[in-house]
Each structure stands twice: as structure tokens, then as C-alpha cells.
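In: My questions are about this predicted structure, shown below with the sequence.
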Amino acid sequence: MKAGQLDAIERLYRRRVPPDKVLSPELARTMCQITLDIRRPIAVVLTRKGQMQEIVVGTDLTLSPATLARFRAGVQSLRGLRVIRTQLHDQPINQELLTDLAYLRLDLIGVLSVDSDGLPGNLYLAHLLPPNGTGQLFNVLKTTAFHQSPVVFDVFIEELEAGLQRVRGHATKEGVASALLVSASSMSRAEQEDRLGELAELAASAGISVIDRLTQRTTGGHQRYLLGRGKLKDVLIQTLHRGADMVIFDQTLSPAQSRAISEVTDIPVIDRTQLILDIFAKRAHSREGKVQVELAQLRYLLPRLSGKGADLSRLGGGIGTRGPGEAKLETDRRRIRERIAHLEQDLRQFARHQDQRRARRNRHGMPVLSLVGYTNAGKSTLLNVLSKSHVSAQDRMFETLDTTSRRLRFPRDRQVIVTDTVGFIRDLPQELLGAFRTTLEELREADLLVHVVDAGAADIDVQISAVVTILRDLNLDALPRTLVFNKCDRLPPDEAALLCRRYGAVGISAIHPDTLHPLLRHLEQQLTLLVPDTGMPAVKGPDVLVLASGG
């Protein structure tokens, strides 16, 4: 463009639009004259006060990072900006502009046609609608000549925000966060749906309502956004359209992908690892459990510590600030590293205490049975029934985080220690595996691992394989194991018996104590072979409990 044309465009920044006008007649005429002169469309980005925020030349509607950072938009809120663009041909708003309207959460988007004399022609306007049952995302207003536009902007935006406020108030009253689940990988659609089913269970365990699930098959994954940019736009628009509060990816986002996605949206976007970390943070009750969870969170957060302040607050814990400066960023990183070192020291102290407890236990000569298995397989319920304990055992994933040990007396009057540990899951985040290594080291002292499996699970082989893989990673795969299929009452008796024969497992239902007698006899036989009874006197005490045998 020529210098004079650039000067004319720059002078538009001095213009102001009255609060009740979508676009003032003077600004409209000037924009049309410039468009006719440069033969290219121009778009003005206006605030609700009528001030000029940006001017975009060309057909691509892109807002600067500074504007996006200053004017944020949420699921039930608009960005506070409207865009009016000129065009040389008299055509209605196209789908691309409507997509930008939804994606950017604009107050209003408009197209102003330019006639052959460089004067304003027809005005085409569209705006978003609050989430509704009809599925309609936006409303395209009736075409009018620019000078006959019926829209009184300040009244219009007040009514639109009031509608959004009603939706926001309803969602707040319900008090349940909602999410859209996304899977993008080279897996088959069936595998992706299976994983999203498990992700939905994790979301429910975290108190999140799942609105919808989306899948996309990718060959190698898109390096920048995991999804393609266009598909990511569709996901974010669907999130806004359905009134969801966040997007949860089944795949773990790299630090670069997390930063790139956060730059293009204000909607919270988390991955599977963050969701599991959040569940662990809610469920940790003991001092040791809280230390391990915080350590895992900080290890996950450290490489992602950059950019927006929102990134620093998603995992909570009070670490980090909103300052984007490099010096401040380095200060935050140093604080996190110092905190990690302090937490690791605490874990070493916990490990020494565990060694002391194990030494006392070994002096009494009591064998140790450790319950392991996929999360929500029923390990805590089994522990409660075996030892008449009252450990929390709700039907949700990762209910148990802290190691629990109880005494059990077999019918032949031999005592053993039964321990229950955190459940496993496929692709267990490495941050959690590392942080909970101290707790899982308790398994190393076990004489026999009791691998509990949900007999009603649709993916039994996957769950068994996930547990075996984690045991191998912990160098515990050489320990003797007994396979136990729990929840057999949910299957027809013949099917449960066939399943147990196929896997060489013992079938039980932990909520029906009368089904446990074969398991008790089997465990007692196994321990007799592995740890012969030395004849040492049993340790008496109020916590020595008996499960009487009826067999």
C-alpha cells in the first residue's frame, strides 16, 4: 500500500463510535472509501465503549495476542469486542466469519458492502446465542441498508449478556463442572471410544459432568496442537456451544502443545494426567499422600511454567504468579525446584519410617499379602470384608491413595498382614509413578501379591496387562501372584466360572462374604508353601480379627 493509504488507515484509530451505534455513519463512509481505494476489505475491532482496538486489512480475521490477552472470553461470557468488515461485493456473512464469531466469542460480527461510489451499502449482522436446547449457535439478523439498521448496540448487548447471565446462574446453581472429552491418536475408533469411556469415569470421579466425546484419528499427531488448527477450532466452538466449562484430552499434552493451545483460547484445556493429578489431590488425606501428590503436581508443572498466569493456577497449590517476565519466571522455577527438593526429603523420611515398621513386622514373623490391581477393582472392599475394617471403599476411581495394613487370622489360626495400596491405571503418569514409588515400595516386602481384577470389566486383558506392566516397571514382577476375579456376582454363574478357568483365577464377590472361603483356603495354601509356619506365637491385640470359615 502507498504511504497515503497507510496514513488514512492509521487515522481510523482516532475515531470513536457512540455507545448506541454498531458503527457510526462517518466511520462507515471512511472505511468504504479506503476499501474502494486499496481494493481490499478492512475490518475494525471496536470495544463496547466505541474505541478502536485494532484494524485488520485483508480477508483473514486474526486478533493480536495483546488484544486476546486484554479482552478475555469465557464459556458463558463474550469478549467485549465487535468486528465490522467491509467488502467490495454485496454478499452475506459467510461460514468462515460465523466460525470466527463463535471461536473468538465476539459481541457481534458484521459485513458492510461498498457500492461503486465508495458509499455504505447493505449491512449484514450476526451474534451468538446463549446455549439452548435447539442447538442453534448464532443468529443472523435480517439484512438492512446501513442507514436503516435497527440495532441499538448498548441495549442489544445488555440483553444478550443478560441471557448469558441466566445460563451462567443456572450452571452455578447446579454446582457441577462440565467438560468435552477429546481423543486424537492413531488408534482405531473402537480403542479411542474405550479410552474415552475410562476418561469419562475419571471425570465423574473428579466431580465433572461429561457433555460429549469427540475423536479424531491422526497418523502421527499434529506437533503444535495435537489436533489440526481447524479441528481444534471446531472442538472449542462445540465446547462453547454446548456450555461446557473445559476440554479434557485423553492424550498427555506436551509443554509446547499446552502453551500453544492456551494462546488461542481462554477455555481451560487439560489432559488426562492433569485430571488424574486433580483426583489424587482431592483424595489424599495422610501427610505422606499429600506430599506425594504435591510432588507429582510440581514435577508436571515445572516444564510447563511459562506464558499466561492461568497456566500457573490450573493445578492450584499457590505456586507461581501471573507475571510473564523472564526474571519472574526464573524465580518461580527456582521456587518450585526448591519445593521439590524439600518434598523429596520428606519422602525419604517417610521411607525410613516404613523400613522401621517393616522391621517390627518381620520380627513378629507374619507373612504379608498385598492387594494390587486396576483402580476401582474392589481392593478396599475386599480388605474391609477380610479384616472387618472400615476403609473408605466407594465405587469410584482412585478412592484409595494411602497404604492401609490390617491383620487377618486364617481359619487355622495363622495371622498375616494384608495391605491395600493405590490402584493402577493404564499409562499411569510418570510423575505419579515416581512420586508414589515410596508407597509402592511397600509391595516389595510382600510374600504374595493378590491381583484383584473386576470380572465385569469390558477390557479385562487391558487392565491385567496395565497392572503387570507397572509391576514390571517397579521390578516387582518376580513376586508370586494370585489372580482374583472380583464382582463375579455381576456375571451369570456359568460365565464367571468359565472366565476363572480361562485365566486360572479365583472368583469372588467381595460384598458377599460367603464367596470368600475358597479364596481364603487358596491363600492359606499358597502362604504355607511360600512361608512355612514357624510356630511363633501369634501377636495378640484388639486389631487381630478373624474371618470365620464356613467351608
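Out: Received the coordinates, thanks.

In: Going by C-alpha atoms from here, please, whenever you check contacts or count neighbours.
Out: Noted.

In: which residues of the stretch 351-500 of the chain fall in strands?
Out: 368-373, 404-409, 415-420, 448-454, 481-486 (DSSP state E, counting those that start in this stretch).

In: name the element Leu196 belongs to?
Out: Leu196 belongs to helix 189-205 when assigned by DSSP states H and E.

In: Who are the packing partners of the helix or strand that comes right after that helix?
Out: Note on helix 189-205: by DSSP H and E, the next helix or strand toward the C-terminus is strand 208-217. Packing contacts for strand 208-217, counted by 3 or more C-alpha pairs under 8 Å, 6 or more residues apart in numbering; DSSP states H and E, involve strand 177-185, helix 189-205.

In: Put this next to the first one:
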Amino acid sequence: MSSAASPTPHAAGGPTRAVLVGVDLGGHAPFDPTLDELALLAESAGDVAVARIIARRKAPDAALFVGSGKADEIKAMVAATAAQGVIFDQALSPAQQRNLEQHLGCPVADRTSLILDIFGQRAQSHEGKLQVELARLQYMATRLVRRWSHLERQAGGIGMRGGPGEAQIELDRRMIGDRIKTVKDRLEKVKRQRGTQRKARERRGTFRVSLVGYTNAGKSTLFNALVKARSYAADQLFATLDTTTRQLWLAEAGGSVSLSDTVGFIRDLPHKLVEAFEATLQEAADADLLLHVVDAASPNLAEQMAEVERVLAEIGADTVPQVLVYNKCDLLDDAAQPRADHDEVEAHPGVRRPRVFVSARDGRGLDTLRQVIAGVVRARLNVEPVEPVTTE
């Protein structure tokens, strides 16, 4: 379970057994009827899903999010499966989370705290750790009453007038506020450093390409295949958090471009996390070209592409030219295989984008992708095509 959900220790240090809960609130809110993505998130955090429960409501219950009847059903499922916690696919308010924990008798995490927990585990660089710490501090700041309920044993201020634990809670709130300010100041320094690096690349005339896409679309695998790098890549959500930049040689363009691998996007990515990763995501906003990597074998392809477009708009990168890269074509059935490795599609009315079908795993379509990137570079820089060198 997420550390934000105050998990209870379990035997032998094994994975936490969790019941997954999804609430269908109608067409106005995103909903995964299978809870498959939440199960992958739980697995990425080190938990194991032992049961799944779906609830349907017109609106969230103010106290328990799911209502008392469904809460009783969840409680019975927790007992029947010997689960040690419950994970909700939606964001819970501090009061809802506190009430659910009291009703169910076990820790409760929501989608936001689960994603924050994964980010906390995966961040490697100093910048990445600062970004995750900021988002988690901002999340914790809204949940001090719940997290510090044990402090009610402590007396309040002078003369016992402050109420149980009030002085300690205020102290912790002030400490978190001070820490948030410190982390923000450090991230601002990192942001200035990145700005200096970007200006240096601009002075050198470096063409900047950034990989973006839904988490687990295969960005890092594609990055490694293109530049022969050894960035961490795995078949799991948020395998990569820290931006990695390498030079990609394009023979057809007669030079190299700067290629950056960025953090993946996901549905309901916490807004505070987007804010915290502003310095990293700025790589995409400042790019000359985005390679929007898509999992061609995903049944939720359209929804995932739409979510990436939404986040790109949020960070001001929606006007950057894109090449759509349909990855994992090796997982498609024979009937679903594309007829050509390269075509064009209408992304928006009046906006057409190149589309390339590839398999980063077996190398299919990578030469075509390099040629497409080189074509964009030549068009932007008004460079004539470079003829391949032949030997007698």
C-alpha cells in the first residue's frame, strides 16, 4: 500500500494484499470497468490485488464515497480475502479516506497516493527525488488531521487550552510548509540550470526531439533502440521518471539531434505531480519535435492518446509538431498488422500527422522512423536531403 495510506505491517515483508475498488460515476468521469490499470499500478507499488469490486453511483457519497451499503460489502470482502488494505481507483478527500479506514478497519489508499508511492520508489536523480518529495508533501499537508490522530494523547498549549494535540498538529503543519518552501526553492534552482542548458543547446543549433506517451507504451525501450543507450526499461507502469538525453545520429539529415526520454503520462495524473515535474516536462514543451509513442496493442489506445494530448496542453506543448509512433506492433494479430510502416492520419480537423508503425523490441520500422525524423529536421532547417554514400 502507499505510504500515504499508513499501511499496517504484514508477515514476512511480503506484498500487501489489497482489494481494488472502482466507482462508475457515469459518463462525466473516466472509469475503467476492468480495473486492470489500477491492478498494474498496485503491482508496480509492490501490492497484490486479491479482489475487485465495482460500484455505481450518480455522485460520490460525501462521507464514504461509495455509501454505507457498498462499504459494508467491501468490509466483508476484506475479511473473506484476508486483505490488508483497500485501494480506490478515484481520488478520495481526506475525510472520506479517514471515514473509510474507520469503517473498514484497514488502511485505505486512493489512486493519487498510489501513484505518488510509485514515483517515490522509482525516482533516481536528485531532481526527481525533489519533485516527488514536493508532490507528496503537498498531498500530506491536506491529511494532517488523519495522519496525526495519535497525537491527540498529547496536551495542547499553555494551561491545556489548545485542545488535544492541537499544538503538535500546528507544529507539523508549519514544518511541512517550511519543507515545501525549501524544496520549491531547490527545484527553482534546477529549473534555472535546465534553462541554461537549453539556451546552450539553442546557441549550438541543436534540434531537440522528445519522447512522450502514456506510461508503459515502450518509450524507454524505443529510446534505447534508437540511441543504443542503457536506460532502465521494463514492462511496468512508470519504469522511467528521470529525463535522459542522448545524441541520435541521422544519416539522412547529415547530423545529430538531441533525443530525450521523459516521464510517462497516465489517466488522472495528480495535478500536483504535473506541477512538481514542471522542470522535467519542460523538455517536451521546449522540443522542436515530439515523438508521441503509442501502445498499438492496447485496447484503450484512443483514451490513452487523448490523455497524453490533455497533459501536453496543460504544460504548453500541444503546439509542438508531432510524429505518432505506434509501438509494440509485434503484439498485434496478423489481421491487425498495418499494411505499411508509414502513413499519415488526421489528428485534429485540418491537422495531419505522420504515423510510423514500429516494434522497439525487434527493430521493425526503426529505419523508417529515423527517415521520418530526418525529413522533419530537413524541412524545419531547410536542409537538402543527404545522399547515402556508396563505395565502388
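Out: Done, it's in. Just so we're clear, the structure is a prediction, and the values are computed from it rather than from any experiment.

In: What is the burial count for Ser220 of structure 2?
Out: 26 (other C-alpha atoms under 10 Å).

In: Show me what it aligns to in structure 1.
Out: With TM-score structural alignment as the criterion, Ser220 of structure 2 lines up with Ser380 in structure 1.

In: Next: Ala287 of structure 2.
Out: That one, Ala287 of structure 2, aligns with Ala446 by TM-score structural alignment.

In: who's in contact with its match?
Out: Ala446 of structure 1 sits next to 367-370, 479 when contact means C-alpha atoms under 8 Å, 6 or more residues apart in numbering.

In: excluding its backbone neighbours, what's nearest the residue opposite Gly264 of structure 2 in structure 1 once aligned?
Out: Taking TM-score structural alignment, the alignment pairs Gly264 of structure 2 with Gly423 from structure 1. If the residues on either side of it in the chain are set aside, Gly423 of structure 1 comes closest to Thr375, at 4.1 Å by C-alpha to C-alpha, 6 or more residues apart in numbering.

In: count of neighbours near the one you found?
Out: 22.

In: Next, the contact list for it, please.
Out: Thr375 of structure 1 touches 397-398, 422-425, counting by C-alpha under 8 Å, 6+ apart.

In: Of those, just the buried ones, PyMOL syntax please.
Out: Filtering the contacts of Thr375 of structure 1 down to the buried ones (16 or more other C-alpha atoms under 10 Å) takes a single PyMOL command:
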select buried, resi 397+398+422+423+424+425
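
In: Among the contacts of Thr375 of structure 1, which ones are in helices?
Out: Among the contacts of Thr375 of structure 1, no member falls in helices (DSSP state H).

In: okay, the contacts of Thr375 of structure 1 in CSV with distance to Phe410 of structure 1 next?
Out: Output for the contacts of Thr375 of structure 1, formatted as CSV (distance: C-alpha to C-alpha, whole Å):
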residue, distance to Phe410 of structure 1
Met397, 30
Phe398, 29
Val422, 25
Gly423, 25
Phe424, 28
Ile425, 31
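
In: Please look at Arg230 of structure 2 and Leu222 and confirm they touch.
Out: No - assessed by C-alpha atoms under 8 Å, Arg230 of structure 2 is found out of contact with Leu222, at 11.0 Å.

In: and these two? which has more neighbours close in?
Out: Leu222 (25 against 11).

In: Contacts only, for that one.
Out: Per C-alpha under 8 Å, 6+ apart, neighbours of Leu222 of structure 2: 360-361.

In: Quickly note the distance from it to Ser44 of structure 2.
Out: 21 Å (C-alpha to C-alpha, to the nearest Å).

In: Then Ala285 of structure 2?
Out: For Ala285 of structure 2, the distance to Ser44 of structure 2 - C-alpha to C-alpha - is 28 Å.

In: now Ala296 of structure 2
Out: In terms of C-alpha to C-alpha, Ala296 of structure 2 sits 22 Å off from Ser44 of structure 2.

In: What is the longest helix of structure 1 by residue count?
Out: helix 326-364.

In: So for that one, what gets flagged as buried?
Out: Buried-residue list, helix 326-364 of structure 1, by 16+ other C-alpha under 10 Å: 329, 332-333, 336, 339-340, 343-344, 347, 350-351, 354.

In: just stretch 244-263 of structure 2 next, same as before
Out: 244-253, 256-263.

In: re the thing from before, can you put the buried residues of helix 326-364 of structure 1 in CSV and add distance to Glu263 of structure 1?
Out: CSV is the format used below for those (distance: C-alpha to C-alpha, whole Å):
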residue, distance to Glu263 of structure 1
Leu329, 17
Asp332, 20
Arg333, 21
Ile336, 23
Arg339, 28
Ile340, 28
Leu343, 32
Glu344, 33
Leu347, 36
Phe350, 41
Ala351, 42
Gln354, 45
